[in-house]
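Engineer: the sequence isn't on hand, but the structure is:
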């Protein structure tokens, strides 16, 4: 039976325990019409971010299963029914990459195509760094590649990084605090409304009260939450959406909370030290890589993807597409229509989520069809 994106129960849920002892909730969606051993099916590993679930990839899971792929999409560590260790060390990119490697072993998978979004994008990139022999190709939505820390390079505290280079990461200072989940959970309905409700987004696009911009600068996120909480206490909150997708998120986070998912924001120094100790080498030149930016992503703006030093890491094998015009950070599941864009072929009725699927499918077809060509030939010098 083909999965229906609006119905989480229509997907194939299972649990696997990896060598670290972590138990992962996993969507293991088998390809439609596959007749051989499932372990031999071409496989895509999809990784989600915060505050998301496996469900953020629902449209792409269904689409790629229909195209003949097995899709593995775990609820990441700290989320849903997956293990929730308290120590931030367990949420480091290295630890999670090793968990993903173990997950593939348990599922009987060899090499995979890897997709990532948000923190899941960093999981995807670091999986390539730590386990390049298991990767056919990699594609990330919104999340640019960030080179691993090199030996001898001092750690830059988040406060300094935000002040000097990345003011768009200011919200991370609030998320990294031990008590940030308390404020978010007090107004969970409103916090999730701005991120996940197709019905609310459709209303905004049709002339309703627009959704506020995601607050990225220092102090803005906490100030936003304080305002939301005060409005809720006065009985002046925005109406809670009625669509089932939103309520799946709401019920899941009500049950499991946000403290453990927020551990992902408490790992910057841990990642730095682990990457230095691992002395991660250059990325293999044969692994094709794709980056899909979203024009209106305030946390991960398209400019972050066009770093010449990053492209150099991929020996010319990283292709950064033009941003999806009009789309924001939640482009994977957003349902409003695309604004005009050079690559859009003049169709104005395509949903953002479908455009992401199309771009990913074209990339995979190009790679598996042997037609991938690096953007720039590696230097011989």
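Structural biologist: Perfect, I can see it now. Because the structure is a prediction, the values reported are computed rather than measured.
Engineer: only C-alpha atoms for contact and neighbour calcs from this point on.
Structural biologist: OK.
Engineer: now the element after the helix or strand encompassing residue 127, going C-ward?
Structural biologist: Using DSSP states H and E, residue 127 sits in helix 119-130. Using DSSP H and E, the helix or strand that follows helix 119-130 in sequence is strand 135-141.
Engineer: so what's the residue count around the residue nearest to residue 311 when sequence neighbours are not counted?
Structural biologist: Closest residue to residue 311 apart from its sequence neighbours, by C-alpha to C-alpha, 6 or more residues apart in numbering: residue 318 at 5.9 Å. Residues near residue 318, counting by other C-alpha atoms under 10 Å, number 23.
Engineer: the one 10 residues further on now?
Structural biologist: Other residues within reach of residue 328 by the criterion other C-alpha under 10 Å amount to 24.
Engineer: for residue 9, same thing?
Structural biologist: Neighbours of residue 9 using other C-alpha under 10 Å come to 10.
Engineer: quick one: it from residue 328, how far?
Structural biologist: For residue 9, the distance to residue 328 (C-alpha to C-alpha, to the nearest Å) stands at 27 Å.
Engineer: distance-wise, check residue 301 relative to residue 194.
Structural biologist: The span separating residue 301 from residue 194 equals 18 Å under the rule C-alpha to C-alpha.
Engineer: then residue 209?
Structural biologist: For residue 209, the distance to residue 194 - C-alpha to C-alpha - is 12 Å.
Engineer: presented hereafter is structure B, for comparison with structure A:
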């Protein structure tokens, strides 16, 4: 199979929709030539990405014999944006992924991978529904265990902790959502978030501050997205009613909801028994590799990897990411991927 990256409306995959727990999800699915598939992989994107963010991974995993399912997550593109913020909680989204998976594997298991918020979610799916998960991997996003008592992010940052999450205070508020509306503003925002910079090296994003909104109109085209890809992202964002970032930013508004949901989990030892893989990105300013210290305590079958790249490792370090995930999967599945080649 051709393993070059997906393009918008790529004929190598199918574009589908499904009703999942009362919500419409748009997704792509790619089927391998191997019949039956070696296994089924679900890939979960983060912010402000979409399923298209896995475009370098999907054809490669299909070529290894996997069925690959990639949803546009809640709040994005043609997928629904519920009014109830609870729908964006990790517990609710985990239940969505479980029901979604049953469409493809029945009572069987899936391999689950995530990036950014998708990485945070896949760890929670593994906590809430361990019977569903054969193996789980995350790019950039480390695992953090359920905790108590409640500590607001504002208080943690004020105490000098998690200062790299200061941008989340801006994202959960009204400023970005109210400012970034309409096709031109959405385009400027996405261009900036993927690394566009200005003539005097202006940038769009600083983890310790947030989005530098005044800089967005000054930025040149980012290198990580082609014109066609950026156009595609903008079109997908415009499928959402204004404000177009309301749904995606809701993922930043559920911290207290998630904490309350997970109180029962915080009362007992947390262990993920299935094979796990965490790949850090060396130049990720929002999720620096140091945040992953101590993950071994919670996952006895953890494999670690790292790529030389930014937060956008799926694109900027795609070959390295693909190779590390494939090597890990080969071990998890006792060489089944090799036999598919």
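Structural biologist: Sure, I can see it. On a predicted model such as this, the values are computed, not experimentally measured, just so you know.
Engineer: between residue 209 and residue 194 of the first structure, which one's more packed in?
Structural biologist: Remark: of residue 209 of the first structure and residue 194, residue 194 carries more neighbours, 17 against 11, as counted by other C-alpha under 10 Å.
Engineer: so the more buried one sits in a helix?
Structural biologist: Yes - assessed with DSSP: H, G, I helix; E, B strand; the rest coil, residue 194 of the first structure lies in a helix.
Engineer: to which residue of the second structure is it aligned?
Structural biologist: With TM-score structural alignment defining the correspondence, residue 194 of the first structure maps onto residue 192 in the second structure.
Engineer: quick one: buried residues of stretch 182-192 of the second structure?
Structural biologist: Of all the residues in stretch 182-192 of the second structure, those buried under the rule 16 or more other C-alpha atoms under 10 Å are 185, 186, 187, 188, 189, 190, 191, 192.
Engineer: host element of residue 102 of the second structure?
Structural biologist: Counting by DSSP H and E, residue 102 of the second structure is part of helix 90-105.
Engineer: run through who's touching that helix.
Structural biologist: If you take C-alpha atoms under 8 Å, 6 or more residues apart in numbering as the criterion, helix 90-105 of the second structure is touched by 20-21, 40, 42, 86-87, 108, 110, 121-122, 124-125, 128-129, 132, 258, 261.
Engineer: can you pull out the strands in the stretch 201-341 of the second structure?
Structural biologist: Using DSSP state E, counting those that start in this stretch, the strands of the stretch 201-341 of the second structure run over 205-206, 210-211, 276-281, 302-307.
Engineer: point out the most buried one among these.
Structural biologist: Stretch with highest mean neighbour count among those: strand 276-281 (a mean of 25; mean count of other C-alpha atoms under 10 Å).
Engineer: so it matches what in the first structure?
Structural biologist: Residue span in the first structure matched to strand 276-281 of the second structure, by TM-score structural alignment: 289-294.
Engineer: identify the residue spatially nearest to residue 300 of the second structure, adjacent ones excluded.
Structural biologist: Nearest in space to residue 300 of the second structure, with sequence neighbours left out and distances taken as C-alpha to C-alpha, 6+ apart, is residue 273 at 6.6 Å.
Engineer: could you look up the SS state of residue 18 of the second structure?
Structural biologist: Going by three-state DSSP: residue 18 of the second structure is strand.
Engineer: tally of neighbours for the counterpart of residue 104 of the first structure in the second structure?
Structural biologist: By TM-score structural alignment, residue 104 of the first structure lines up with residue 101 in the second structure. By other C-alpha under 10 Å, the residues close to residue 101 of the second structure number 23.
Engineer: how far away is residue 101 of the second structure from residue 18 of the second structure?
Structural biologist: As for residue 101 of the second structure, its distance to residue 18 of the second structure is 11 Å (criterion: C-alpha to C-alpha).
Engineer: what's the average distance of the helix holding residue 127 of the first structure to the second structure?
Structural biologist: The superposed helix 119-130 of the first structure is, by mean C-alpha distance after the TM-score superposition for the first structure, a mean 0.5 Å from where its aligned residues fall in the second structure.
Engineer: now what about that helix, what contacts it?
Structural biologist: 46-50, 93-94, 96-98, 100, 114-116, 134-135, 138-146, 264, 280-283.
Engineer: please apply the same query to stretch 167-179 of the first structure.
Structural biologist: Everything outside stretch 167-179 of the first structure that qualifies as a contact, by C-alpha under 8 Å, 6+ apart, is 158-159, 161-162, 180-181, 215-222, 259, 262-266, 298-300.
Engineer: pull out the buried residues from that stretch.
Structural biologist: So for stretch 167-179 of the first structure, counting by 16+ other C-alpha under 10 Å, buried means 167, 168, 169, 170, 171, 172, 173, 174, 175, 176.
Engineer: just give me the match in the second structure for the last one.
Structural biologist: With TM-score structural alignment defining the correspondence, residue 176 of the first structure maps onto residue 172 in the second structure.
Engineer: now residue 147 of the first structure
Structural biologist: In the second structure, residue 147 of the first structure lines up with residue 145, judged by TM-score structural alignment.
Engineer: residue 114 of the first structure too?
Structural biologist: Per TM-score structural alignment, residue 114 of the first structure is aligned with residue 112.
Engineer: would you agree that match is in contact with residue 132?
Structural biologist: No - at 9.4 Å, residue 112 of the second structure and residue 132 do not qualify as touching, with contact defined as C-alpha atoms under 8 Å.
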